[in-house]
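Q: Pasted the sequence and its predicted model underneath.
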Amino acid sequence: MSGSDAILERLLSLHPKVIDLSLDRMERILSALGNPERRIPPVIHIAGTNGKGSTQAMIRAGLEAGGARVHAYTSPHLARFHERIRLAGDLIAEPDLAAILQECEAANGGLPITFFEITTAAAFLAFSRSPADYTLLEVGLGGRLDATNVIDAPRLSVITPISIDHTQYLGDTLTLIAGEKAGILKRRVPGIVAPQPDEALTVIEARAAKLGAPLSIAGQHWHARREGDALIYQDERGLLDLPLPNLPGPHQIENAGTALAALRALGATAEQTEAAVTHAEWPARMQRLRHGPLVDLAGPQAEIWLDGGHNPAGGKAVAATLGAMPRRPTHLVCGMLNTKDVTGYMRPLAAVADSLTAIAIPGEPNTLPAEDTASAADRAGLVAGTAPDAETAIRDIVASEPASRILICGSLYLAGRVLQQNG
């Protein structure tokens, strides 16, 4: 166990709840640390239900192509915690991470604080001590009361597509959820808004009007669409004819549009906008695995894919991506958390998958048991069974159909375990 792992384990026990949305504890610890959040490079703050990570990856690729140094904060991590904190382009080094976590632990003095809050404070501390041109800050959950929402005057606010998720924390209607996401908008700070359901957009526009925050809205101020093998982006500044995003899936067109709108608001060049769509990398979003034990196990004829989507909108995006691929037998290996709308996630997949093998997420206390996942798949119209682990599931699939397309899906936590074991 590394030095940072031992500290992270201690930090998990500082609050009885994993999630407890409030800004009070965050403001307390930041004050004890000398308010590092006031000394970080200009912030691009990103909220939304789906597409936050992909959109952030594209904005970062575009900025870096122009020579900018970019800090980035994302969650959750897949294989190692260090992935959450990127300093001027590079993942935070182990000694630096251990040192700032220790400093935050000391400043907190044993008081109740959630893991996400204290580690977000650590990220701010790291960002404040490393020179860069921008800070890309991804909301953890919601927006209004998220630990990242202590930035008074970001350079830009970005809201990616909103859908129903995390209802136990954010409310069970799009209107309520949009109210939480719109909480990142700040007075007179420009906002970029991805395609939204009407009821979500109404809430965002009302909040922006109250704050005098100018919005650039998909379908009104900018448009992004696929035409053949090109991405066409258009706004009041003109038209861009770009390659398709290298992140696979039809949904990446709207994520690319959102990223391009943000980059255009920051004055990006033509080279930067092209790099945004062609250079971005984002693991576990319809990622093809090309080497490692699982690929070896599947054999030369099979394809192994990995995706961390976990809500109904994520299921739709995965189904659309699979539906656009050349046809071959398609089998899902799926593990999900017990807090998700499992049947809602699976329903769109029933039209594109030949079977689903349910597994429990290894080492995850909130995993849904494989039997329950299989029952939900059955209700969604999928041919479903169970297996003790991904290896067994893959072995069984290729034994009957060697040239299968196998997608491991249902949770970022499962995707992280797969990347750890198959890295």
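A: That came in fine, so what should we check first? Computed from a prediction, not measured in an experiment: that's the story for all the values here.
Q: switch to C-alpha atoms for all contacts and neighbour counts from now on
A: Fine.
Q: ok, the closest residue to residue 249 other than its chain neighbours - how many residues close by?
A: Nearest residue to residue 249 in three dimensions, chain neighbours excluded: residue 321, at 4.4 Å (C-alpha to C-alpha, 6 or more residues apart in numbering). By other C-alpha atoms under 10 Å, 17 other residues sit near residue 321.
Q: you'd agree residue 195 is in a helix?
A: No. Under DSSP: H, G, I helix; E, B strand; the rest coil, residue 195 sits outside any helix and is assigned coil.
Q: so how far is residue 220 from it?
A: Residue 195 sits 10 Å away from residue 220, going by C-alpha to C-alpha, to the nearest Å.
Q: neighbour count winner among these two?
A: The neighbour comparison of residue 195 against residue 220 (other C-alpha under 10 Å) goes to residue 195, with 21 against 10.
Q: Contact partners for that one?
A: Each residue near residue 195 by C-alpha atoms under 8 Å, 6 or more residues apart in numbering is listed here: 160-161, 217-219, 254.
Q: a markdown table please, covering those residues and showing neighbour count.
A: Putting the contacts of residue 195 into a markdown table (neighbours: other C-alpha atoms under 10 Å) gives the following:
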| residue | neighbour count |
| --- | --- |
| 160 | 26 |
| 161 | 22 |
| 217 | 20 |
| 218 | 19 |
| 219 | 14 |
| 254 | 23 |
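Q: and which of those is nearest residue 29?
A: Comparing the contacts of residue 195 against residue 29 with C-alpha to C-alpha places residue 160 closest, at 29.0 Å.
Q: Now do the nearest residue to that closest one once chain neighbours are set aside: how many residues are near it, please.
A: Closest residue to residue 160 apart from its sequence neighbours, by C-alpha to C-alpha, 6+ apart: residue 48 at 4.5 Å. Using other C-alpha under 10 Å, residue 48 has 27 other residues around it.
Q: so who does residue 48 touch?
A: Contacts of residue 48 by C-alpha under 8 Å, 6+ apart are 139, 142, 159-162, 181.
Q: go on, residue 166?
A: Counted by C-alpha under 8 Å, 6+ apart, residue 166 has contacts 339-340.
Q: That one and residue 416: what is the separation?
A: Shown here: residue 166 relative to residue 416, a distance of 20 Å by C-alpha to C-alpha.
Q: contact partners of the host helix or strand of residue 258?
A: Assigned by DSSP states H and E, residue 258 belongs to helix 251-265. Contacts to helix 251-265, defined as C-alpha under 8 Å, 6+ apart, come from residues 51, 54-56, 58-59, 62-63, 156, 158, 160, 192-195, 216, 218, 222-226, 231, 233, 244-245, 273, 276-277, 317.
Q: Got another one to weigh against that:
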Amino acid sequence: MSTGSDAILTRMMALHPKIIDLTLDRVWRLLAAVGNPQDKLPPVIHAAGTNGKGSTLAMIRAGLEGAGLKTHVYTSPHLARFHERIRLAGKLIDEDHLTAILDECYAANNGETITYFEITTVAALLAMSRIPADYTLLETGLGGRLDATNVIAQPALTVITPISIDHQQFLGDTLAEIAGEKAGILKPGVPCVVGPQPDEAMEVIEARAARLGAPLLAHGQHWHVSEERGRLIYQDETGLLDLALPNLPGAHQIENAGAALAALRALGAGDADAAVTRADWPARMQRLRTGPLADSAPGVELWLDGGHNPAAGEAIGAHLATLPARPTHLICGMLNTKDIGGYLRPIAPHVESLTAVSIPGEAATLPAETTAQAARTAGIDAHTAPDVAAALAAIAAEAPQARVLICGSLYLAGHVLRDIA
């Protein structure tokens, strides 16, 4: 069902011919036109990184809210509804408020050229500037240095989660170039929590931090995290924490939890146990138990994940290796901008087959047959299907007790979650 906010968002898409055009000039212009809301926010935690920034912010939010604090949150992209991108004092923005704030920004922009992400980011900052809260959590959309969220002069804290190769067409072809873009969120004198990094990326972050006088709180140097005997063990100079394992599944969530705990310690706020046990972040190895898809194949163990780059493939492969033995099949759809071979190779040893689908309504989707060919190259028995429901039906007919993972893109995950909502 179309809403008022849908209509305005559609109009906003027409304000710039490109989806992504990295520069901050248009953002600064519109921020000034609406009264510079970026200077009126509760203390900001600003996160960048290739993988894990959303999960890490979800854990920081859980920790802060577990201590009774109120948080604004801005993340992207959304999965089922745009409203997911903006939380105000802990609650998703409602339709009337979203429509009003988008309308206000559209009018203030006065028909000038601006991208969809830029104008909606300004709308989020404006909404958050008007409601009291204790903290603001901002996730970069792409990169960091020229990202529309990089307009906070003095955040309370920055966070850089693991960096890997992705979005080369915008951020550069090497880890050093990409790390330089991500490290653009560092600010003079502002502490930065740094998750595990390749040496090439870490050198760039350290050099920029040194130039800016930004203290680093780096994994492996200033804080350590590991799983020991079914518990999460975190240690820094303040002391040791012995906690339950994260409720978000996957070995990589141990390191994300470590970064979240380091952030909460740096802020001197939050509940550490709540951070790791109460986080909510859909489409990251999410078990689907209800909805039309789950109901259509009651014997199937159904999972959903939106990861889409080689590092995500490694995390998925590692997680599948820890699950109880069960024939595992993929339903996969990807965008044509992604390294599909790099994504599938780490997963291939853990699965029996892949059924490829095109992502509905996405101009940049890989054709299903192209995905299937890439899967065969990675050593996976591959087929195609017209959509996810047909793919699941075919798998369930052959293997009614199988494990099925729908994967390859957040856009595909969003289509699945919209069917549940």
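A: Noted; the coordinates are in hand. Keep in mind that what you see is a predicted model, and the values were worked out from it rather than measured.
Q: contacting residues for the one in the first structure that sits across from residue 392 of the second structure in the alignment?
A: Residue pairing (TM-score structural alignment): residue 392 of the second structure is matched to residue 394 of the first structure. Residues in contact with residue 394 of the first structure (C-alpha under 8 Å, 6+ apart) are 294, 297-298, 333, 406.
Q: Which of those are buried? Put it as a ChimeraX command.
A: With 16 or more other C-alpha atoms under 10 Å as the criterion, this ChimeraX line picks the buried residues out of these:
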select :294,298,333,406
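Q: Name the nearest of the contacts of residue 394 of the first structure relative to residue 207 of the first structure.
A: If you rank the contacts of residue 394 of the first structure by distance to residue 207 of the first structure using C-alpha to C-alpha, residue 333 comes first, at 41.2 Å.
Q: which residue lines up with that closest one in the second structure?
A: With TM-score structural alignment as the criterion, residue 333 of the first structure lines up with residue 331 in the second structure.
Q: what do you get for residue 144 of the first structure?
A: Checking TM-score structural alignment: residue 144 of the first structure goes with residue 145.
Q: Next, count neighbours for its match.
A: 22.
Q: How about the contacts made by the closest residue to it other than its chain neighbours?
A: Leaving aside its sequence neighbours, residue 145 of the second structure sits nearest to residue 184 (C-alpha to C-alpha, 6+ apart; 3.9 Å). Neighbouring residues of residue 184 of the second structure by C-alpha under 8 Å, 6+ apart: 144-146.
Q: before we move on, back to that, pick out the most distant pair among the contacts of residue 394 of the first structure.
A: Pairwise across these, and taking C-alpha to C-alpha, the largest span is found between 297 and 333, at 14.4 Å.
Q: how near is residue 181 of the second structure to residue 215 of the second structure?
A: 18 Å.
Q: With neighbour numbers in mind, choose between these two.
A: Set residue 181 of the second structure next to residue 215 and count neighbours by other C-alpha under 10 Å: residue 181 wins out with 23 against 17.
Q: Would you mind confirming that the more buried one makes contact with residue 140?
A: No. Using C-alpha atoms under 8 Å as the test, residue 181 of the second structure is too far from residue 140 to be in contact (11.1 Å).
Q: in stretch 93-113 of the second structure, what's buried?
A: Buried, per 16+ other C-alpha under 10 Å, within stretch 93-113 of the second structure: 93, 98-103, 105-106, 108-109.
Q: now swap in stretch 255-268 of the second structure and tell me
A: Those would be 255-264, for stretch 255-268 of the second structure by 16+ other C-alpha under 10 Å.
Q: do the same with stretch 234-247 of the second structure
A: Per 16+ other C-alpha under 10 Å, stretch 234-247 of the second structure contains these buried residues: 234-236, 241, 243, 245-246.
Q: Run through who's touching that stretch.
A: For stretch 234-247 of the second structure, using C-alpha under 8 Å, 6+ apart, the contacting residues are 222-227, 230-233, 253-254, 257-258, 261-262, 272-273, 276-279.
Q: Go ahead and report the secondary structure state at residue 27 of the second structure.
A: helix.
Q: who's in contact with it?
A: The contact partners of residue 27 of the second structure, by C-alpha under 8 Å, 6+ apart, come to 114, 118-119, 122, 148.
Q: In CSV, list these along with neighbour count.
A: What follows is the contacts of residue 27 of the second structure, written out as CSV (neighbours: other C-alpha under 10 Å):
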residue, neighbour count
114, 25
118, 26
119, 25
122, 24
148, 25
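Q: Which of those fall in helices?
A: Within those, residues falling in helices by DSSP state H are 118-119, 122.
Q: which among the residues you listed gets closest to residue 10 of the second structure?
A: Using C-alpha to C-alpha, those come closest to residue 10 of the second structure at residue 119, 12.1 Å.
Q: List the residues that contact that closest one.
A: Going by C-alpha under 8 Å, 6+ apart, residue 119 of the second structure touches 12, 27, 30, 105-106.
Q: Same check on residue 191 of the first structure?
A: 156-159, 185, 213-216.
Q: For residue 357 of the first structure, state which of those is nearest.
A: residue 159 (34.3 Å).
Q: Spatially central residue for the first structure, please.
A: residue 53 (3.7 Å; C-alpha atoms, centre = their mean).
Q: Name the residues of the strand or helix carrying that one that come out as buried.
A: Element membership for residue 53 of the first structure, per DSSP H and E: helix 52-65. Under the neighbour-count criterion of 16+ other C-alpha under 10 Å, helix 52-65 of the first structure has 52-65 buried.
Q: Pull up the aligned stretch in the second structure for it.
A: Mapped onto the second structure using TM-score structural alignment, helix 52-65 of the first structure spans residues 53-66.
Q: contacts for the matching stretch?
A: Under the contact criterion C-alpha under 8 Å, 6+ apart, stretch 53-66 of the second structure has outside partners 47, 70-71, 75, 90, 137, 139, 160-161, 253, 256-257, 259-261, 263-264, 269-276, 278-281.
Q: Which of the residues you listed fall within strands?
A: Secondary structure from DSSP state E places 47, 71, 137, 139, 160 of these in strands.
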